[in-house]
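Asks: Turn this into a model:
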Amino acid sequence: MCGIVGYIGTQEAKEILISGLERLEYRGYDSAGIATVSEGRLNCVKAKGKLYNLREKLEQTVDNAQIGIGHTRWATHGKPEVHNAHPHLDSYLKVAVVQNGIIENYRELREELKSKGIGFNSETDTEVIPHLISQYLADSNISLLEAVQKTIPHLEGAFAIAVISADNPYELIVARQQAPLTLGFGQGEFFCASDITALVPHTHAVLTLENGEMARLTPLGVEIYTFAGERVSRFPRTLDWNPGQVEKQGFRHYMRKEIYEQPGVVRSSLETYLNPNWKLEENPDFSPINLGFSEQLYDNIDFIQILACGTSWHASLIGKYLLEQVAGVITSVDYASEYRYSPKPVIPHTLIVGVTQSGETADTIAALEMEKARREKLDSKYHAKLLAITNRTESTIGQLCDRIIDTQAGIEIGVAATKTFVAQVMGFYFLALDLAYRRRSLSNERIDSIITGLRSLPDKMEKILETQEDAIEELAHEFVKETEDFIFVGRGINFPIALEGALKLKEISYIHAEGYPAGEMKHGPIALLDSEVPVVAIAMPGSVYEKVISNAQEAKARDARLIGVTSVNAEEAGLTFDDVLNVPEVEELLSPILAVIPLQLLSYHIAAIKGLDVDQPRNLAKSVTVE
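Replies: Predicted coordinates for the structure are as follows:
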């Protein structure tokens, strides 16, 4: 979950590295550092805490080096202290390494190196790597590339590394195994980074390393090899991103900017995946949804298994509801982190869906790989049909899965997912409708009605942002000082929205919050309620509206302050709720897309008023690339 950046070329490396780290700070912000090579010596500067601490240190140094590596850390092994910050060096101060990932056997390697008289300056797993590389460089007359190549077989775990050496001032070596790493190509200069966002200001020509690949970057070009040393021939691709996509554009925080981008994200997905030639009155013989999937994907699907983590898991719960209630396919949703160690019995004719914003979530990738491998050993009816719902098609999951729903949400910087959650949910609407049409589980008239409702969502989302934010911000002030707990409740398709609302509040405001099915409150959680515990009820008109109102009244009878997310008129809502977060009227099946927005805004404003770091909440990182 750490951020790596590297540069070799004709410019001063220091500023390129620090600006790249600033764009990767959402991946880690416990500590940071850079290492460069100039005049035959290694220069390393590190700082604890936010990147501005590192920048202040660098401003006091003169460094004209044209090669370097940088790192922003999310701590796994060792506390967030300067001595644990990357880059890590060998005993001779000749080799510097940065890493994203975890070296699982580092203790054994550390003890072996200690037995040879090598001392350690940190508690990290990474520090074993420069010592191993240094040993190979000292013991034989080999290149830095070869030394890294000989070191890699000793490393167990998931990692991406970048290496420089004082004795090899014109080459930067990188390697990838189960952790993301992308190369950037410029004119006489080359880059590497954990995420494309760090490369966008400098180049649009990129190449993502695959697992088991390493590369040698020099001022003359890039050479790619397998870990076994075989040369690989591949070509970069061109990004269609621009630097403006990762700027705040006048917003105080990325999170608020990304909340406001949600109507545009939904419009973009509708334009991409709704077939413009489909007209109900013509009774067409093709699907209204244009996902580009062949009939082969849908043939004989009896079961759908969804694997996801965090916010993606909440989106997947809505997906389960849609796939069962709209498409009529039995669906299961599992935490990928749990599924890896307790998978379901292998069921034939199964579609396996992995959901991950970054496309690099370690547990989700591992669960998909495991499922694919164990099914390939069985009869063909058990073979895995893999589908990814992701925002990053160039990612690991994009390479693993044959079919992808590109959520097209654009770059999301805020650690707390907002627009990517909505984009994933939209992906499930399209998948469910496509399946429903092909399986004839819904009439064309009903499908057309749902599509009409989907088309209306962006305008309604904008109305919430235009008319409700001021009132939500005012309400947020009341929960800043004394409130320590929140309860969120919902039923049916909006139970996952209760979970998501609670998660957002926990993530960025550090207020304890839990989401429950509203009908389960009286089976235990109601014991938590009193006048100090606000309850947020998602009460969208539909099949479970009266039940939610009844459950809300039970909370109110225990003196809980009751906040309602609803589209009923203010007078009627006021009879039940102490505070009302209004959303436009929409049919229940489509209501999650609207109901989540007031909860995002409430969490955002509580955190912002408290003066917390909204975009980079403590202990969290955007992409969870380690187990």
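
Asks: Going by C-alpha atoms from here, please, whenever you check contacts or count neighbours.
Replies: Will do.

Asks: Hmm, Pro130 is touching Val97, no?
Replies: Yes. Using C-alpha atoms under 8 Å, Pro130 is in contact with Val97, at 6.0 Å.

Asks: where's Val163, which helix or strand?
Replies: Using DSSP states H and E, Val163 maps to strand 157-165.

Asks: Identify the contacts common to Pro130 and Val97.
Replies: Taking C-alpha atoms under 8 Å, 6 or more residues apart in numbering as the criterion, Pro130 and Val97 both touch 88-89.

Asks: Check the gap between the spatially closest residue to Ser337 that is not a sequence neighbour and Glu210 for me.
Replies: In space, and not counting its chain neighbours, Ser337 is closest to Asp363: 5.0 Å by C-alpha to C-alpha, 6 or more residues apart in numbering. Asp363 sits 18 Å away from Glu210, taking C-alpha to C-alpha, to the nearest Å as the criterion.

Asks: this one as well, want them side by side:
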Amino acid sequence: MCGIVGYIGTQAATDILIAGLERLEYRGYDSAGVATVEADKINCVKAKGKLFNLREKLEQTENKSQIGIGHTRWATHGKPEEHNAHPHLNADMSLAVVQNGIIENYLELKSELISKGIEFRSETDTEVIPHIISIFLANSSSLLEAVQKAIARLEGAFAIAIVDANNPFELIVARQQAPLILGFGQGEFFCASDITAVLPYTRTILNLENGEIARLTPLGVEIYNFAGERISRFPRTLDWNPVQTEKQGFRHYMLKEIYEQPAVVRTCLDTYINPNWHADENPDYSPVNIGLTPNLTDDLKHIQILACGTSWHAALVGKYLLEQVSGIPTTVDYASEFRYSPKPIIPNTLTIGVTQSGETADTIAALESERARRADLEPKFQAKLLAVTNRAESSIAQICDRIIDTQAGIEIGVAATKTFVAQVMGFYFLSLDLAFRQKTISNSRIGEIIEGLRHIPSQIETILDTQAEYIEELAHDFTAETEDFIFIGRGINFPIALEGALKLKEISYIHAEAYPAGEMKHGPIALLDNKVPVVAVAMPGSVYDKVISNAQEAKARDARLIGVTTAMNATEAAHTFDDMLTVPEVDELISPVLSVIPLQMLSYHIAAIKGLDVDQPRNLAKSVTVE
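Replies: So this is what the prediction gives:
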């Protein structure tokens, strides 16, 4: 939520700030602004709405400053108006601050500042920061010291960047529970909320950790803890390519990322499946290598998964796999709820946090609270933490014992597609590894599942090749008058119904709900008529006949039925469904990775035909880094 970019070097700062904000706009796009230092003055330009509004303003001015900060906002405190946009300035407009996060004690600080005669220009929590820094600056030996003193007054989660007209050759940044990275170039240095902002300029990166503050000057970077003690750490070099952040000919990032899913699954398989493992040789080593250590798996009796949004749906698929394949009782909780109603402490429990960005505030806080409440107990009760994430360098990786890196690459579209599939793949690997260790299924069955997974990339390609045109044509029927959708599924595909409904409402703004198919007649069926389409995920397997029966109940209420099923079942299913989205024949256990693809495509095309902003849907941000 919100994106920060900072630059100091030899180039025109404004160009770099705008380019960086373009790559961060998925984090927030209610308003944007930049502040640069030139001729001992702060030059601050802000605009409401999308970034192009700010760009148009900046094109009317010439600014050669070589130091500055920029921000793209997702509104928390204060409406998305220009006066609430960042950067925020102190009283004499000599110092500017951008912030990601929430200052929880800002009302107390604001009241104190008002009593000192300070007038506020916004309704944001951020504006207290430049005023507090300015007060401390009057009695400090340096800008760095003043920022350190100001930070001691702040409560909450924040990442901040500061420039000061009276200190025109330094940029100060600090991090507490909100992501911030530093980039190292040739005679130039960067800060940003995400690596994507600096990839075109450098791949040498250092992640600030919680409780760290950094001073960037034309000569280099100094890092300190909040107590003022100097810290020595070395940056690392990424192997990411800036091309990964381009659309590459696709109309939207979301569509590009849907089409990247075969490659993502292949990468996952190549990374984690042991090519030398053969079921018929009775090997004594696991078929997958996800780096689990004995302290995480020995005597494992219970698993609890914490997640939000799309990651929660992937976790539900994971629950099914961990229970049915690995034989381990598993619960799934919203991370935001778990923090305030934690489960009874059970011994030998593995706690898994699932987050695409690795920065989801509720998930991180839930994991930290789980470790804390178990810290003083005997060993079998102590926390064992595992993360499933797409960002190996993220905050969640710092607090967990191990991570499963989902290998999905950069995802720009706010609505998750390839990262969902990659998370689900992570749960296949985890369940197979634990099943092998616990001997809950035979090696031959493990081999069958792995073989099925190996076919997934080409099967997704088949769906994209054969169904895309049909799904786009079908989508036209739901763009004008359709206001509600119902999705149903059972067993391992109920989470796919949930994910299909979420995708549709996220980007098309059509109200959509998902239910276990068997629950339709327990209330939701009252919603049905000829204006409410019903999507049924009806994959062949143990619950296929039940889903068909439930779908027929909807058909009897005049609902238009759309079925997601296999091509082999299409002839039979045609008696029930008005429209069919077909996928290749697949083992029911593996089917979620295929059944979700047509639902992603349907949501995408409905939103695109309606002319909506698919990649940046209203009110949403890619990474929710505040509670």
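
Asks: of Asp363 and Glu210 of the first structure, who's got more company?
Replies: Asp363 (22 against 19; other C-alpha atoms under 10 Å).

Asks: tell me which element that one is part of?
Replies: Assigned by DSSP H and E, Asp363 of the first structure falls within helix 362-376.

Asks: average offset between the helix or strand that that helix is followed by and the second structure?
Replies: Where DSSP H and E defines the elements, the next helix or strand beyond helix 362-376 of the first structure is strand 385-390. Strand 385-390 of the first structure, aligned to the second structure and superposed, deviates on average by 0.5 Å (mean C-alpha distance after the TM-score superposition for the first structure).

Asks: Just say helix, strand or coil for the closest residue to Ile213 of the second structure other than its chain neighbours.
Replies: Leaving aside its sequence neighbours, Ile213 of the second structure sits nearest to Ala174 (C-alpha to C-alpha, 6+ apart; 4.1 Å). The three-state label for Ala174 of the second structure, taken from DSSP: H, G, I helix; E, B strand; the rest coil, comes out as strand.

Asks: Gln99 of the first structure now?
Replies: Classified using three-state DSSP, Gln99 of the first structure is strand.

Asks: Contacts only, for it.
Replies: Gln99 of the first structure makes contacts with 2, 4, 71, 86, 126, 159-162, as judged by C-alpha under 8 Å, 6+ apart.

Asks: Spell out, range by range, the strands that occur in the stretch 201-350 of the first structure.
Replies: 205-208, 213-218, 221-226, 231-232, 237-238, 303-308, 330-335, 350-356 (DSSP state E, counting those that start in this stretch).

Asks: Go through those and pick out the most buried.
Replies: Neighbour counts averaged per stretch over these are highest for strand 350-356, at a mean of 26; criterion: mean count of other C-alpha atoms under 10 Å.

Asks: what's the average per-residue distance for that one once overlaid on the second structure?
Replies: Mean deviation for strand 350-356 of the first structure: 0.4 Å (mean C-alpha distance after the TM-score superposition for the first structure).

Asks: can you give me the end-to-end distance of stretch 374-389 of the second structure?
Replies: Counting by C-alpha to C-alpha, you get 23 Å between the two ends of stretch 374-389 of the second structure.

Asks: what's that stretch in contact with?
Replies: Against stretch 374-389 of the second structure from outside (C-alpha under 8 Å, 6+ apart): 295-296, 345-358, 367, 370-371, 396-397, 399-406, 423, 426.

Asks: how does it look with 7 Å?
Replies: With contact meaning C-alpha atoms under 7 Å, 6 or more residues apart in numbering, stretch 374-389 of the second structure is reached by 296, 346-358, 370-371, 396-397, 400-406, 423.

Asks: Which residue, other than its chain neighbours, is closest to Asn84 of the first structure?
Replies: Ser122 (5.0 Å).

Asks: The one you found: how many residues sit nearby?
Replies: By other C-alpha under 10 Å, neighbour count at Ser122 of the first structure equals 19.

Asks: Could you identify the residue of the second structure that aligns with it?
Replies: For Ser122 of the first structure, the aligned residue in the second structure is Ser122 (criterion: TM-score structural alignment).

Asks: looking at it, its match is touching His83, isn't it?
Replies: Yes. Ser122 of the second structure is in contact with His83 according to C-alpha atoms under 7 Å; the separation is 5.7 Å.

Asks: any idea where the strands of the stretch 401-550 of the second structure begin and end?
Replies: 402-405, 484-489, 511-516, 534-537.
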